[in-house]
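1. quick one, structure for this:
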Amino acid sequence: MKRYILPAIRLTVVLIVVLAGIFPLFISAIAKMAPGKGDGETVTHNGRIVGYANIGQKFTGDKYFWSRPSAVDYNAAGSGGSNKGAANPDYLKTVQERIDTFLVHNPGVRKEDIPVELVTASASGLDPDLSPAAADIQVARIAKIRGIPATRLHALVDQYTKGPLLGMLGPSKVNVLQLNIALDDLK
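-> Next comes the predicted model:
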C-alpha cells in the first residue's frame, strides 16, 4: 500500500503546485500584456470611461441603437443565457414581449422583418454586437427622434460595420457601444 500512496501524494502535491500556482501566474502574466492589462478593454469618450469593448451594454432610449437583449441584465459577473428551451412557455412569452416592445417603438416595422437577435438573448447575455441588419432596422426611429437624415445614419452603420475575420470567418457585425458614441458625436 505504501508503494502506491506515497507516489500518489507526491503527484498530487506536484499537480497542485503546477495547476494551482504556476499555471495561473503564467496566464496572468500573459493577460497583463493584452489590451486592458487583463482587466478588460475599456472604451473612453471625452476622457471618461463609458464601457467595455467586448461586453454588451444596455441601451433602451429611443434615441440610441438598442443592444441585443440580455438574460443576465448585462452583468458580466453572472454571464449566461436563460437556459430555457425554444418551446418553453416563459421563454416564448419573453420573446413576444420583446417583439411587442420593439414594434411599439419602431412603427412601420413588420414583425417578420425584426432580426432575431433583437428579441432573443445571446448565450452569454453580454453580446456587444449586432448584425448590420439589426442596426439598420432601427434607423427610422433614431432619425425621427434626432432629426438626422436616415441616409446619414445608414452611412454611420456602414462605417462602423466590421466584416468577417479574414473576409470569410463569421458574420459582419456592428459594436453597439461604438455606434452609439459615434451617434452622439454627430452634429
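
2. from now on I want contacts and neighbour counts done on CA atoms only, so please keep to that.
-> OK.

3. you'd agree L179 is up against K162?
-> No. With contact taken as Cα atoms under 8 Å, L179 and K162 are classed as non-touching, separated by 11.5 Å.

4. quick one, which of those two is more surrounded?
-> Neighbour tally, L179 and K162, criterion other Cα atoms under 10 Å: the higher count belongs to L179, 21 against 17.

5. separation between the more buried one and T120?
-> Taking Cα to Cα, to the nearest Å as the criterion, L179 is separated from T120 by 20 Å.

6. hey, where'd the helices end up in this structure?
-> 2-17, 23-31, 89-105, 132-136, 139-146, 150-159, 176-185 (DSSP state H).

7. please give me the structure for this one as well, since I'd like to look at both together:
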Amino acid sequence: MAKELRPAILLLLLLTLILGVAYPLGMTGLAQLLFPYQANGSLILGKNGTVIGSELIGQNFASEKYFHGRPSVTTGTDAQGNSVAEPYNAANSLGSQLGPTAKALIDRVTADSATLKAENPSTPVPVDLVTTSASGFDPDITPAAALFQVPRVAKARGLSEDRVRQLVQDNIEGRFLGLVGEPHVNVLKLNMALDGLGG
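-> From the prediction side, this is the model:
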C-alpha cells in the first residue's frame, strides 16, 4: 500500500510546488516587470501622491458638479445584517438579477430616464446612464453619456458649456489598437480633469 501511495504523494507535492508556488510567483514577477501599472491595480494618484481610485473600478459621484457613471446595483450590509444599496461596492461585484420584463427594472429605468430627460430635454438619454453593467461598477461611460451631462456640470460649476464639452472631447479614449472595444470616457479621470479647471 505504501509503495502505491509514495509516488502519488510525491507527485502531489511536486505539482503543488510547481502550480501552487512557482507558477504564481513567476507570473506575479513577470507581471510586475512587464506591466507594473496594471499589476498593481491601475491606481490613479492625486496631486499629493495618495491613491484616489482605480481606472478599473467606478466610483459614486452624486454631486451635480461631477460627471456621473453608470448606475450601480451593488449592495452592502448594514449594522443589523440587512442588505442595503451601496453603489460601486468593489467587494460585492454583481449586476442586476432583473430580467427585461421585470416591473422593478422597468420602473427604475423609466424614473431614471424621466429625471435625466428633465435635466437635458433637448438630447436623447444615452442608454448607459440608465442601465447597469454586469459588474456593477463600470468605470467608463460612452462619449454620448458624458456629453449629455455637460449642461448640468457646466451650470453647477459656473463654466461655459463649450469649455466643459472640450474637456470631455479631450478625455475620450479610443479603441485599443484602433480595433478593439468602443470609444469611452473614464469618469474618474474626467472628474479629476474637471477639478483642474476649477469652477
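
8. put one on top of the other, what's the TM-score?
-> Laid over one another, the chains give 0.84 as their TM-score (TM-score structural alignment, normalised by the length of structure 1), with 184 aligned residues with a Cα RMSD of 2.4 Å.

9. buried deepest among the helices of structure 1, which one?
-> Using mean count of other Cα atoms under 10 Å, the stretch among the helices of structure 1 with the largest mean neighbour count is helix 132-136, at a mean of 20.

10. what's that helix aligned against in structure 2?
-> Using TM-score structural alignment, helix 132-136 of structure 1 corresponds to residues 143-147 of structure 2.

11. same check, this time on stretch 170-183 of structure 1
-> Mapping stretch 170-183 of structure 1 onto structure 2 (TM-score structural alignment) gives residues 181-194.

12. first-to-last residue distance for the matching stretch?
-> Stretch 181-194 of structure 2 has an end-to-end distance of 25 Å (criterion: Cα to Cα).

13. same question, stretch 167-183 of structure 2
-> Terminal residues of stretch 167-183 of structure 2 lie 15 Å apart, using Cα to Cα.

14. for it, which positions count as buried?
-> L167, V168, N171, I172, P183 (16 or more other Cα atoms under 10 Å).

15. which residue in structure 1 aligns with the second one?
-> Aligned against structure 1 by TM-score structural alignment, V168 of structure 2 finds its counterpart in V157.

16. hang on, isn't that match packed against P132?
-> Yes. Using Cα under 8 Å, V157 of structure 1 is in contact with P132, at 6.8 Å.

17. overlap in contacts, these two.
-> Overlap between the contact sets of V157 of structure 1 and P132, as judged by Cα atoms under 8 Å, 6 or more residues apart in numbering, is given by V174.

18. state the distance from L116 of structure 2 to F148 of structure 2.
-> Following Cα to Cα, the distance that separates L116 of structure 2 from F148 of structure 2 is 9 Å.

19. just V168 of structure 2 next, same as before
-> For V168 of structure 2, the distance to F148 of structure 2 - Cα to Cα - is 10 Å.

20. same question for T77 of structure 2.
-> Applying Cα to Cα, the value for T77 of structure 2 to F148 of structure 2 is 33 Å.

21. looking at the two, which is more packed in?
-> With neighbours defined as other Cα under 10 Å, T77 of structure 2 and F148 compare such that F148 has more, 24 against 11.

22. show me the contacts for that one.
-> Remark: with contacts taken as Cα under 8 Å, 6+ apart, F148 of structure 2 is in contact with N120, T123, V125, P126.

23. swap in R68 of structure 1?
-> By Cα under 8 Å, 6+ apart, the contact set of R68 of structure 1 is G56, E117, L118, V119, T120, A121, S122, D127, P128, D129, L130.

24. so what does it match up with in structure 2?
-> So, by TM-score structural alignment, R68 of structure 1 is matched to R70.

25. next, find the distance separating the residue nearest to the spatial centre of structure 1 from T42 of structure 1.
-> Among the residues of structure 1, the smallest C-alpha distance to the mean C-alpha position (Cα atoms, centre = their mean) belongs to D127, namely 1.8 Å. In this structure, D127 of structure 1 and T42 of structure 1 are separated by 15 Å, where distance is defined by Cα to Cα.
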